[in-house]
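Asker: coords please:
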Amino acid sequence: MVTQLAQEAGAYVIGTGRAADREKALDFGAQEFVDLDNDSLEDVGKVDLVFDVIGGDIGKRSAGLVRAGGTLVSVVEPSEARPDNGLAVDFVVESDRAQLNEIVQRVRDGRLRTNIGKIATLDEAVAAFNPTERIRGKTVIQVRP
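Answerer: Predicted structure coming up:
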C-alpha cells in the first residue's frame, strides 16, 4: 500500500525487489523498478526518501541513496547505516483507529488495493505462517466464516 499512498501524494516511486516482483510493483504504482539480483541499486542516484522493507545489506546500501535533507525509514529493523546529512527513522506501528478506518474505506471504495497471497482459517494459522513454499503477498487469517 505504501507505493500507492506515495504515488497519491505525488511522489515518483522506484520499487525494488526480485525479478518476480517487478510486475506487481509496477502494477501497484511504481514508475521504475530495480531488480536487486541483476541491476545496481546505486544506479538509482540520490532520492528524497527510502522506505526500507528488506533490511540487512539492502537497508545499509539504501542509506547511501538518501540525498542531503532526505529520510530513510525502516520498517524491518533499526537501521545500522544512517544517511549522510539526512534523517533515519525506525518505524513503529501505533494503532490509530481513525487512520485504520480511513485505510479500510479506501480499500472498500477501490482507492487502495491490497496484496493478499493467502487466506487461511484460524485452525490453519500456524501452518500458514510456516509455509513450505514462498507465498507472494500477505497472509490473512480468517477468524469468522
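
Asker: From now on I want contacts and neighbour counts done on CA atoms only, so please keep to that.
Answerer: OK.

Asker: Now for the residue nearest the centre of the chain: which residues touch it?
Answerer: In the chain, the C-alpha nearest the mean C-alpha coordinate belongs to residue 53, at 5.0 Å (CA atoms, centre = their mean). By CA atoms under 8 Å, 6 or more residues apart in numbering, the residues touching residue 53 are 74, 75, 76.

Asker: One more sequence to fold, the one below, so I can look at both together:
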Amino acid sequence: MRVITQQAVGDPAVLELVEAACPEPGYGQVLIRTGAVGVNPVDAHVRSGALPMLGEPPFTVGWDIAGTVETAGPGVSAFVAGDEVMGMLALPGAGNTYADYVLASVNEIVSKPAGLTVEQAAGLPMAGLTAWQSLVGLAHLQPGQRVLVHRAAGGVGHLAVQIAKALGAHVIATASAGKHDLLRRLGADEPVDYRTRDFTEVGSVDAVFDLVGGEYGARSARIVAPGGVLVSACPQDTGLTPELITELGIRHAVTFVHPSAPDLARLTALVQAGRLTVHVDQVLSLAEAVKAHEIVAAGAVTGKLVLVP
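Answerer: Model prediction:
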C-alpha cells in the first residue's frame, strides 16, 4: 500500500509518499480501506516537530479516517467487511491515517451516516469531537445561553456553531465578513467581523469557545458573565492567568480531544437529524499531502480539507 511518512521533522517537504506492507488487524481491530482522510492542524504541528507527540521520525501523521472495513480482526462483532465507518484514532498515539489502509480499534470508530459523503465523514471526527467535548463535556452548554465561538468558520468552529445551535444556544460567531453567509446557514445568530468590529461589543455571554488563544483569551474572559465558562482549545497559549479567572469569577477549562465512539455516535445522530453537516473546502489526493500542509499553514481553510487515495 501507499503511505505518507517522514524521516525528519520540518516543513511540509519532509512528507514522502512510499510503499509499505499492508497491516493485519489484531484483536479488537479492523482494517479500513481508506476512502478519505481529514487533515487537521495537529498533523502539521507533529510533522514540524512543534508538538513532539510521536517521538523521533520516521512516523506517519493523521488521525481522521473514513472508509470501508476490509477485514475484521479476532473478537470483532460490531463491524464486518464492507461496512462504511469513520473515526478519530489513537490520539495521542499514532493514528497513521495518511495511508491506503488503516488499522482502527472498534472503540474509536462508528458507522458512517448516510447523510455524509466519505469526504465529509473524514472531516468530522477530530474537529467534531473537539467541539462536542468542549461545548457539552466542559462548558455544559444549556438551552437559551449565549455562546461566543471564535474562528467560527474553521474546521472546529463551523461544527461548534451547529452543535451549539442544536443545544439551543444563542450563537455569536467571529469570522471575516465573506464567511458570514455560510455561518448564518449553519445557524449562527450573530456573525461578527473581527476585522471591523471589536467582538467584546456583543455584550455579556455565558460561554466562550476560544479557538484563537493569546490576547483573545483575556479579552474574551472579560465578557463572560460571573459563573460562566471560557473553554480554550489552544492549551499552549490560552492568554489567561489563574488570577484573572479568580478576579472575574468565571470558570476556565482547556480542551484535550480524545477518541470516543460514544461521542462520535452523538455527532452522527445530529447528522441523521439534519442538525449537523461538514463543509469541505478542498479535496486533494494523498499524493498531494505536501500541498495540503502548505494550505493549512496559510490558515485560509473554510471548514475542512481532506485527502483521498
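
Asker: After superposition, what is the TM-score?
Answerer: The TM-score (TM-score structural alignment, normalised by the length of the first structure) is 0.87; 143 aligned residues with a CA RMSD of 2.0 Å.

Asker: thinking again about what came up before, quick check: the aligned residue for the residue nearest to the centre of the first structure in the second structure?
Answerer: Mapped onto the second structure by TM-score structural alignment, residue 53 of the first structure lines up with residue 211.

Asker: Check the alignment and tell me where residue 201 of the second structure lands in the first structure.
Answerer: In the first structure, residue 201 of the second structure lands on residue 43 (TM-score structural alignment).

Asker: ugh, typo on my part, it should be residue 232 of the second structure
Answerer: Checking with TM-score structural alignment, residue 232 of the second structure has residue 74 as its match.

Asker: for its match, what are its contacts?
Answerer: With CA under 8 Å, 6+ apart, residue 74 of the first structure has these contacts: 51, 52, 53, 55, 59, 88, 89, 90, 91.

Asker: If we use 7 Å, what do you get?
Answerer: 51, 52, 53, 89, 90, 91 (CA atoms under 7 Å, 6 or more residues apart in numbering).

Asker: Quick one, which of the residues you listed are buried?
Answerer: 51, 52 (16 or more other CA atoms under 10 Å).

Asker: Quick one: the strands in the first structure, in order.
Answerer: Shown for the first structure, the strands assigned by DSSP state E span residues 14-17, 32-35, 47-52, 66-74, 87-90, 116-121, 138-142.

Asker: can you pull the contacts of residue 64 of the first structure?
Answerer: Contacts of residue 64 of the first structure (CA under 7 Å, 6+ apart): residue 83.

Asker: Which residue is the nearest non-sequential neighbour of the match of residue 232 of the second structure?
Answerer: residue 52 (4.7 Å; CA to CA, 6 or more residues apart in numbering).

Asker: re earlier: quickly note the distance from the match of residue 232 of the second structure to residue 62 of the first structure.
Answerer: 10 Å (CA to CA, to the nearest Å).

Asker: The second structure: which residue goes with residue 127 of the first structure?
Answerer: By TM-score structural alignment, residue 127 of the first structure lines up with residue 291.

Asker: Look at its match and say how many residues are nearby.
Answerer: When neighbours are counted by other CA atoms under 10 Å, residue 291 of the second structure registers 16.

Asker: and what of the one 10 residues further on?
Answerer: Using other CA under 10 Å, residue 301 of the second structure has 16 other residues around it.

Asker: Next one: it from residue 66 of the second structure, what distance?
Answerer: Using CA to CA, residue 301 of the second structure is found at 20 Å from residue 66 of the second structure.

Asker: for the longest helix seen in the first structure, packing partners?
Answerer: Ranked by number of residues, the top helix in the first structure under DSSP state H is helix 97-108. Applying 3 or more CA pairs under 7 Å, 6 or more residues apart in numbering; DSSP states H and E, we find helix 97-108 of the first structure packed against no helix or strand.

Asker: Give me the mean distance between that helix and the second structure.
Answerer: Helix 97-108 of the first structure, aligned to the second structure and superposed, deviates on average by 2.6 Å (mean CA distance after the TM-score superposition for the first structure).

Asker: And the contacts of that helix?
Answerer: By CA under 7 Å, 6+ apart, helix 97-108 of the first structure touches 112, 113.

Asker: Run the chain-centre distance for it.
Answerer: 18 Å (CA atoms, centre = their mean, to the nearest Å).

Asker: helix or strand for residue 43 of the second structure, which one?
Answerer: helix 41-48 (DSSP states H and E).

Asker: matching residues in the first structure for whatever helix or strand comes next after that helix?
Answerer: Stepping forward along the backbone from helix 41-48 of the second structure, the first helix or strand reached (DSSP H and E) is strand 64-72. Using TM-score structural alignment, strand 64-72 of the second structure corresponds to no residues of the first structure.

Asker: What ranges does the second structure have for its helices?
Answerer: 41-48, 118-123, 125-132, 155-166, 180-186, 215-221, 242-248, 261-272, 289-298.

Asker: helices or strands next to the third one in the packing?
Answerer: If I follow you right, that is helix 125-132 of the second structure. Using 3+ CA pairs under 7 Å, 6+ apart, helix 125-132 of the second structure sits against strand 84-88, helix 155-166, helix 261-272.

Asker: buried sites along the second one?
Answerer: Buried residues in helix 155-166 of the second structure, counted by 16+ other CA under 10 Å: 155, 156, 157, 158, 159, 160, 161, 162, 163, 164, 165.
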